[in-house]
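>>> I need the structure of the sequence given here:
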Amino acid sequence: MHPARPRPVIGIIGNSNLLNGDYPAHTGGTMNSAAVAEVAGCLPLLIPADPRYVRIEELMAVCDGFLLTGGRPNVHPSEYGEEETPAHGAFDRSRDAVTLPLVRACVARGQPIFGICRGFQEVNVAMGGTLYPEIRDLPGRMNHRMPPDGSLDEKFALRHPVRLTEGGLFHHLLGATEVRVNSLHGQGIKTPGARIVIEGWAPDGTPEAIHVKDAPGFTASVQWHPEWHADSDPVSRPLFEAFGAAARAFAASR
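Next comes the predicted model:
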């Protein structure tokens, strides 16, 4: 008997946290691992996003694709040529130092990446784009932030529709030109980076779905959180299935 082909490895970009207020840790949401393992059909591997411990080429050699997860810290505005203000919130400069060059390297090589929330913003910044520090402060924009109270079901509940470009990548993946998504972010795209194609918009015009034009690999990224109920949500499941298929194809091509 031939051994079963090992699952493709998805590096899940983690976040720096303090457990119990004083114990430094690298963490990743269980729902991200579940979506990678159970829907994408891949092996989840949590990455400590700190350049003191990992190098880009090492990560790309070990992993077949990367999930750029959400996280409370925001991309530092110096990465897109702007000054830091209180509205920009907290930062994780170690994660910036890993993810931004990693995105560019994966885009060039065709290695699959899937950006979620902060990850979506990282893809845009990595390609030269900029961000608004606080969407809800802009005229005519809705509050996209996570509700401060309630259960996880209430916080991750579907909040608004997203209009998708007819005939585009996301229309093809999701089989619809309008879908309903959750909303748990404060920042958002101000100007798209080079080759960033926006294919999804909230009703207030906030960009919600992007990919990198002419990239040789999977680069779909979304501003919402499809890892929530990824196994059953009709929008989330096709995204993770497509990501998993891309990782399998990349692994087989090595």
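
>>> going forward, measure contacts and count neighbours with C-alpha atoms only.
Noted.

>>> the stretch 51-200 of the chain: helices as residue ranges?
In the stretch 51-200 of the chain, the segments counted as helices under DSSP state H, counting those that start in this stretch are 56-62, 93-109, 118-126, 152-155, 169-174.

>>> identify the residues contacting Val179.
When contacts are counted by C-alpha atoms under 8 Å, 6 or more residues apart in numbering, Val179 touches 161-164, 235.

>>> make a ChimeraX selection of the buried ones in the residues you listed.
Here is the ChimeraX selection string for the buried members of the contacts of Val179, based on 16 or more other C-alpha atoms under 10 Å:
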select :162,163,164,235
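
>>> inside strands: which ones of the contacts of Val179?
Mapping the contacts of Val179 onto strands (DSSP state E) picks out 161-164.

>>> just the terminal-to-terminal distance for stretch 34-41.
Distance across stretch 34-41, first residue to last, is 10 Å (C-alpha to C-alpha, to the nearest Å).

>>> list the buried residues in stretch 163-171.
In terms of neighbour count (16+ other C-alpha under 10 Å), stretch 163-171 has its buried residues at 163-165, 169-171.

>>> what does stretch 57-74 give?
Neighbour-count burial for stretch 57-74, counted by 16+ other C-alpha under 10 Å, picks out 59-60, 63-74.

>>> now do it: distance to the chain's middle.
Taking C-alpha atoms, centre = their mean, to the nearest Å, the mean C-alpha location of stretch 57-74 is offset from the chain mean by 9 Å.

>>> spit out the contact partners of the residue nearest to Asp214 when sequence neighbours are not counted.
Excluding the flanking residues, the one nearest Asp214 by C-alpha to C-alpha, 6 or more residues apart in numbering is Arg195, at 7.7 Å. Contacts for Arg195 were tallied using C-alpha under 8 Å, 6+ apart; they are 127, 212-214.

>>> and if we set it to 10 Å?
If you count contacts by C-alpha atoms under 10 Å, 6 or more residues apart in numbering, Arg195 has them with 124, 127-129, 210-215.

>>> turn those residues into TSV, including distance to Ser16.
Output for those, formatted as TSV (distance: C-alpha to C-alpha, whole Å):
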residue	distance to Ser16
Asn124	21
Met127	24
Gly128	25
Gly129	24
Ile210	26
His211	27
Val212	27
Lys213	31
Asp214	33
Ala215	30
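
>>> closest to Glu83 among the residues you listed?
Using C-alpha to C-alpha, Gly129 comes nearest to Glu83 of these, at 14.9 Å.

>>> this one next, for a side-by-side:
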Amino acid sequence: MSRPVIGIIGNQYVIDNRFPVQAAGGMNCAAIAGPAQCMPLVIPSDPDYVSIPELLEHCDGFLFTGGRPNVHPGQYGEEPTEAHGAFDEARDAIAIPLIRACVERGQPFFGICRGFQEVNVAMGGTLYPEIRDLPGRDNHRMPPDGTLEEQFALRHKVHFADGGVFHRLMGAQEVMTNTLHGQGIKAAGPDIVIDGLASDGTPEAIYVRDAPGFTLSVQWHPEWNAARDPVSRVLFNAFGDAARAWAARGAGMARRSA
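Okay, the predicted model is just below:
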């Protein structure tokens, strides 16, 4: 039996200051192929290359990954400043409408870091340009030095709403996560449920209220050590199950229309 196909929304890079590429992290591919038990397909996130209808047709779900460029504040009605950092408006042009289409169709997606922020923006929310500048907030950015193991190490707790979606999924109300982000949710979209918070009040886990499909998204990076970390593994297992359910539904519809 073929595996469900997960479109991994990539990012633009330039190698050696010369060669433009579209790429996604190997950790994301490993998490999809491993704990999710799906087939990873890296998507060039640029409307010059792909369209929303094509992506919806060919993929059973989507992973909205992290990335250094931030969502352009014009997407939520604000002017860009130096604090907002670099942007990737081509990715915005794919990710934002794709999230909305998935919510409407019930097609599963999983948002991580920038992807978490894209989900909030797609649903009408806004973002802070820099969490660490806010009174009472911690520095959630990646440590600038050290090995990958040190940079992706578990650094703070996330507390889930009692009896909420994440609490039920994890079987625990509090988990340890890594943290590698600068921006964060300012105002949640009208249909965004904030289901998990860091100890400083930063939103860390969300989903879309009353959406017919899987919409869980997290501010941390569960793709790191996904096969062995119990929190990450549960998230990718659940996402893979949602993709398999979607794929089976599509196969059933195809058989009925044949």
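
>>> which stretches of structure 1 form strands?
In structure 1, the strands defined using DSSP E lie at 9-13, 15-19, 23-27, 43-47, 65-68, 113-116, 130-132, 160-164, 178-181, 188-191, 196-201, 207-212, 221-222.

>>> quick one: closest of those strands to Tyr53 of structure 1.
Closest among those, once you apply C-alpha to C-alpha, is strand 43-47, at 9.6 Å.

>>> Ile113 of structure 1 versus the counterpart of Val218 of structure 2 in structure 1, what's the distance?
Using TM-score structural alignment as the criterion, Val218 of structure 2 maps onto Val222 of structure 1. Separation of Val222 of structure 1 from Ile113 of structure 1 (C-alpha to C-alpha) stands at 11 Å.

>>> shared neighbours of these two, anything?
Common neighbours of Val222 of structure 1 and Ile113 (criterion: C-alpha under 10 Å, 6+ apart): 119, 211.

>>> who has more neighbours, these two?
When Val222 of structure 1 is set against Ile113 and neighbours are counted by other C-alpha atoms under 10 Å, the residue ahead is Ile113, at 28 against 24.

>>> what's that one aligned with over in structure 2?
Using TM-score structural alignment, Ile113 of structure 1 pairs with Phe109 in structure 2.

>>> now do the contacts for the residue nearest to its match when sequence neighbours are not counted.
For Phe109 of structure 2, ignoring the flanking residues on the chain, the nearest one in space by C-alpha to C-alpha, 6+ apart is Phe62 at 4.6 Å. Shown in contact with Phe62 of structure 2 (C-alpha under 10 Å, 6+ apart): 5-9, 40-43, 55-56, 95, 98-99, 102, 107-111, 239, 243.

>>> chain neighbours aside, what residue packs nearest to the most centrally placed residue in structure 2?
When C-alpha atoms, centre = their mean is applied to structure 2, the residue found nearest the centroid is Gly111 (1.6 Å). Spatial nearest neighbour of Gly111 of structure 2, chain neighbours left out: Ser217 (4.2 Å); criterion: C-alpha to C-alpha, 6+ apart.

>>> Pro207 of structure 1 now?
Excluding its sequence neighbours, the residue lying closest to Pro207 of structure 1 (C-alpha to C-alpha, 6+ apart) is Trp201, at 4.6 Å.

>>> ok, now how distant is the one you found from Leu164 of structure 1?
Distance, Trp201 of structure 1 to Leu164 of structure 1, by C-alpha to C-alpha: 7 Å.

>>> who touches both of the two?
With C-alpha under 10 Å, 6+ apart, Trp201 of structure 1 and Leu164 have common neighbours 178, 208-209.

>>> now these in a markdown table, with neighbour count and distance to Met146 of structure 1?
Formatted as a markdown table, the shared contacts of Trp201 and Leu164 of structure 1 follow (neighbours: other C-alpha atoms under 10 Å; distance: C-alpha to C-alpha, whole Å):
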| residue | neighbour count | distance to Met146 of structure 1 |
| --- | --- | --- |
| Glu178 | 18 | 21 |
| Glu208 | 24 | 15 |
| Ala209 | 26 | 18 |
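
>>> closest to Tyr23 of structure 1 out of those?
Using C-alpha to C-alpha, Glu208 comes nearest to Tyr23 of structure 1 of the shared contacts of Trp201 and Leu164 of structure 1, at 34.6 Å.

>>> what is the equivalent residue in structure 2 for that closest one?
Counting by TM-score structural alignment, Glu208 of structure 1 corresponds to Glu204 in structure 2.

>>> doesn't Val158 make contact with that match?
Yes: with contact defined as C-alpha atoms under 10 Å, Glu204 of structure 2 counts as touching Val158 (6.9 Å).

>>> shared neighbours of the two, which are they?
Common neighbours of Glu204 of structure 2 and Val158 are listed as 177, 195-198, 220 (criterion: C-alpha under 10 Å, 6+ apart).

>>> pull the most distant pair out of the residues you listed.
Across the shared contacts of Glu204 and Val158 of structure 2, no pair lies farther apart than Thr177 and Asp195, at 14.9 Å, counting by C-alpha to C-alpha.

>>> for Asp92 of structure 1, state which of the shared contacts of Trp201 and Leu164 of structure 1 is nearest.
Each of the shared contacts of Trp201 and Leu164 of structure 1 was checked against Asp92 of structure 1 using C-alpha to C-alpha; the closest is Glu208, at 22.6 Å.
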